[in-house]
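> got a structure for you, letters missing:
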């Protein structure tokens, strides 16, 4: 054993910062970083980011005071600042209101990449985040074929994960904590004597093992954690995106050996039966499987609604700033 729990975790998992706060990134030194509308909305309210907001507003004014153009540039500016801090990739999210519109999602992704490239950032350092609807997966399939790499978010089910792998997306972000939240609300169980029984942990473990068992190139980034036990249970997952508060908890924990729970070698040894039989989902079977999974169906819709609401709040702030500029 060497180092604190966070240092041990880094030996076999890529650590990603789930925050829009630059200082947290400087402190915990993640490889990658991921943002979403809620994180950017929160950051935009803080005085230390005022210069970024003003730069986006100036750009918007120079382009006809177009709110959409300003919003896109704001997201890219945040991404550019993050890339000055981290060595890896930043995830930039497509407007959640486009989650059920494939063509609009593709167009928005291309526009974001174009803005990055105009500012000297190659598409190899950017992941485009899309909600894991059928339309989002189809958009990602088209974008990946063009060399634009995608991060599929709001992922709660095995069917979503399999469809993403079949579409050759770069990365998926299954939401451990939100799965846990749903089961807490339904069962009242908040603590598991065996942390591996946490439904979010079980979901990601199954997805990871299925991917490695069948040699998919898509990688798994566990997301949305509620406690460090969930993170430890998924040690060895390709990537884990972790909030600053939980990064701090892991960093402060010392003298506790961390074992690797997930690995390609372990997955390969699993029998191709039950959860690990290779399957395929077309549009009809995907929609059927998703609607039959109450938790995944509810959390996907809820997530899209929440992100959309935060986009609207941020837009309203930008509209006011453009009017005053």
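In hand now; what should we look at? Here the structure is a predicted model, which means the values were calculated and not measured. Residues are numbered from 1 along each chain as shown.

> From here on, just use CA atoms for contacts and neighbour counts.
OK.

> Now residue 230: closest residue in space, sequence neighbours ignored.
Spatially, and ignoring its direct neighbours in sequence, residue 230 is nearest to residue 201 (6.2 Å; Cα to Cα, 6 or more residues apart in numbering).

> show me what contacts the one you found?
By Cα atoms under 8 Å, 6 or more residues apart in numbering, the contact list for residue 201 reads 176, 230, 233-234.

> chain center to the helix or strand where it lies, what's the gap?
Element membership for residue 201, per DSSP states H and E: helix 199-213. Once both centres are worked out by Cα atoms, centre = their mean, to the nearest Å, helix 199-213 turns out to sit 16 Å from its chain's centre.

> got a list of contacts for the helix or strand just after that helix?
Going down the chain from helix 199-213, the next helix or strand is strand 219-222, by DSSP H and E. Defining contact as Cα under 8 Å, 6+ apart, one finds that strand 219-222 is touched by 170-176, 204, 207-208, 211, 234, 237-241.

> Tell me the buried residues in the helix holding residue 201?
Judged by neighbour count (16 or more other Cα atoms under 10 Å), helix 199-213 contains these buried residues: 199-205, 207-213.

> possible to save those as a markdown table with distance to residue 247?
Converted to a markdown table, the buried residues of helix 199-213 look like this (distance: Cα to Cα, whole Å):
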| residue | distance to residue 247 |
| --- | --- |
| 199 | 22 |
| 200 | 19 |
| 201 | 18 |
| 202 | 22 |
| 203 | 22 |
| 204 | 20 |
| 205 | 21 |
| 207 | 24 |
| 208 | 22 |
| 209 | 25 |
| 210 | 28 |
| 211 | 27 |
| 212 | 27 |
| 213 | 30 |
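
> quick one: which of these is nearest to residue 12?
Ranked by distance to residue 12 (Cα to Cα), those are led by residue 208 at 14.1 Å.

> Would you mind measuring from the residue nearest to the closest one when sequence neighbours are not counted to residue 4?
Of all residues not flanking residue 208 in the chain, residue 220 sits nearest, at 6.3 Å (Cα to Cα, 6+ apart). Residue 220 sits at a distance of 24 Å from residue 4 (criterion: Cα to Cα, to the nearest Å).

> Between those two, which is the more surrounded one?
Neighbour tally, residue 220 and residue 4, criterion other Cα atoms under 10 Å: the higher count belongs to residue 220, 23 against 18.

> How much space separates the residue nearest to residue 230 from residue 308?
Relative to residue 308, residue 201 is positioned 27 Å away (Cα to Cα).

> Also residue 171?
Distance, residue 171 to residue 308, using Cα to Cα: 22 Å.

> Second structure follows, compare the two:
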């Protein structure tokens, strides 16, 4: 019998949530994603660390300051990852630009140019932006220029709707972080997969998109256990850590299809403008807190990289 992971691959595009080259070689995902957190973790893997250290040395030799070198590290790693996969690399616009649409567009164009200089075209990358109102507006501009975007830190249906209205290529709703928030708020240790708040959030977004003919890809992210992943089998994409890929690859059994276009629950189409977006996020304590925490976390990891380079 084929493994759960092999069965999942027939239903869903599997993405590796790692910057570790060895893990990507082993698990053979279609796409990969990078962010400051994953770059920091990649320093712990010998082959990935070698790529990052070589980039640091090149940057220092050419007189670049630490901020410029830190900004280049995800791109250097992304180039190497692109050699191992058939799909795309998501590369993040720095979190401190999350509330500046114009600066986010400018930085995204720099990322595109940096990849092009290393032989990687726009068809192989996704520009990753935090799903603030400004991040969504930046994605709208970039999509019109033919640059596909991944809107990340999605914690609410409102963010997902606004992202689709902007023509985003892909969104990343964060399953595990939502689950963690509700576990703490409700004082519970765990949820059955069918009642897991993170899983239910992705299902609601998936149903909205599919029942309204929206082409934006839904990529579930930030998983805490394999049961969450199984409960979203059939979702367009799922980005999964190496540890959970290992677990899925070693498990036998039958994986039922959980999501499909045909079974999507009909959902009324909405329009999200700036006041509604800001209001909906502001009055949702989970989405409000997790969006802010996510931006702070990515920014802190970028600053940690800067600290390493300042030594």
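All right, it came through fine. Model, not experiment: these values are computed from the prediction.

> Narrow the contacts of strand 219-222 of the first structure to those in helices?
Among the contacts of strand 219-222 of the first structure, the residues falling in helices (DSSP state H) are 176, 204, 207-208, 211.

> Tell me which two in those are the farthest apart.
176 and 211, at 17.1 Å, using Cα to Cα across these.

> Could you check which of residue 171 and residue 308 of the first structure has the larger neighbour count?
Taking neighbours as other Cα under 10 Å, residue 171 of the first structure and residue 308 compare with residue 171 leading, 24 against 19.

> What residues in the second structure pair up with stretch 153-172 of the first structure?
Under TM-score structural alignment, the counterpart of stretch 153-172 of the first structure in the second structure spans residues 152-171.

> quick one: buried residues of that stretch?
Going by neighbour count (16+ other Cα under 10 Å), the buried part of stretch 152-171 of the second structure is 152-171.

> Quick one: residues in contact with it.
Stretch 152-171 of the second structure is contacted by residues 128-132, 136-137, 139-140, 143, 148-151, 172-174, 178, 201, 204-205, 214-219, 270-273, 277, 280-281, 286-287, 290-291, 294 when judged by Cα under 8 Å, 6+ apart.

> and it, how far apart are its ends?
Across stretch 152-171 of the second structure, the terminal residues are separated by 6 Å (Cα to Cα).

> How about stretch 26-34 of the first structure?
End-to-end for stretch 26-34 of the first structure, by Cα to Cα: 14 Å.

> Give me the buried positions along it.
For stretch 26-34 of the first structure, burial by neighbour count (16+ other Cα under 10 Å) applies to 28-34.

> next one: stretch 310-317 of the first structure
Under the neighbour-count criterion of 16+ other Cα under 10 Å, stretch 310-317 of the first structure has 310-312, 314-315 buried.

> can you check stretch 262-282 of the first structure too?
For stretch 262-282 of the first structure, the neighbour count (16+ other Cα under 10 Å) marks 262-264, 267-268, 276, 281 as buried.

> Quick check: nearest residue in space to residue 174 of the first structure, chain neighbours excluded?
In space, residue 174 of the first structure is closest to residue 155, 4.6 Å off (Cα to Cα, 6+ apart).

> Show me the contact partners of stretch 80-97 of the second structure.
Outside stretch 80-97 of the second structure, the residues that touch it by Cα under 8 Å, 6+ apart are 19, 21, 24-25, 28-35, 51, 71, 74-75, 78, 103-104, 107-108, 111, 120, 123-130, 150, 295-296, 298-299, 302.

> What separation is there between residue 29 of the second structure and residue 23 of the second structure?
Distance of residue 29 of the second structure to residue 23 of the second structure, given as Cα to Cα: 9 Å.

> my bad, should have said residue 135 of the second structure
As for residue 135 of the second structure, its distance to residue 23 of the second structure is 30 Å (criterion: Cα to Cα).

> Among these two, which residue is more densely surrounded?
Using other Cα under 10 Å, the more surrounded residue of residue 135 of the second structure and residue 23 is residue 135, with 26 against 19.

> In this structure the more buried one contacts residue 102, no?
No - contact criterion Cα atoms under 8 Å: residue 135 of the second structure and residue 102 do not qualify, at 9.4 Å.

> circling back to that earlier point, residue in the second structure paired with the residue nearest to residue 208 of the first structure?
For residue 220 of the first structure, the residue aligned by TM-score structural alignment is residue 218.

> circling back: inside helices: which ones of the contacts of stretch 80-97 of the second structure?
The helices, defined by DSSP H, take in 21, 24-25, 51, 71, 74-75, 78, 103-104, 107-108, 111, 295-296, 298-299, 302 from those.

> show me the contacts for residue 270 of the first structure.
213, 276.

> on that earlier part again, any idea how far the aligned partner of the residue nearest to residue 230 of the first structure in the second structure lies from residue 263 of the second structure?
Alignment note (TM-score structural alignment): residue 201 of the first structure maps to residue 199 of the second structure. Distance, residue 199 of the second structure to residue 263 of the second structure, by Cα to Cα: 16 Å.

> can you check residue 308 of the second structure too?
Residue 308 of the second structure sits 49 Å away from residue 263 of the second structure, taking Cα to Cα as the criterion.

> Residue 252 of the second structure against residue 7, yeah?
No - Residue 252 of the second structure lies out of contact with residue 7 (Cα under 8 Å); the separation is 9.7 Å.

> between those two, which one's more packed in?
residue 7 (20 against 14).

> Name the helix or strand for that one, please.
Element membership for residue 7 of the second structure (DSSP H and E) is helix 4-9.

> Mean deviation, the next helix or strand after that helix versus the first structure?
Using DSSP H and E, the helix or strand that directly follows helix 4-9 of the second structure along the chain is strand 13-16. Compared with the first structure after fitting, strand 13-16 of the second structure has a mean deviation of 0.4 Å; criterion: mean Cα distance after the TM-score superposition for the first structure.

> For strand 13-16 of the second structure, name the packing helices and strands.
Packing contacts for strand 13-16 of the second structure, counted by 3 or more Cα pairs under 8 Å, 6 or more residues apart in numbering; DSSP states H and E, involve strand 31-33, strand 237-240.

> Same list (these) but as a markdown table, adding distance to residue 224 of the second structure.
Output for those, formatted as a markdown table (distance: least, Cα to Cα, whole Å):
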| stretch | distance to residue 224 of the second structure |
| --- | --- |
| strand 31-33 | 17 |
| strand 237-240 | 10 |
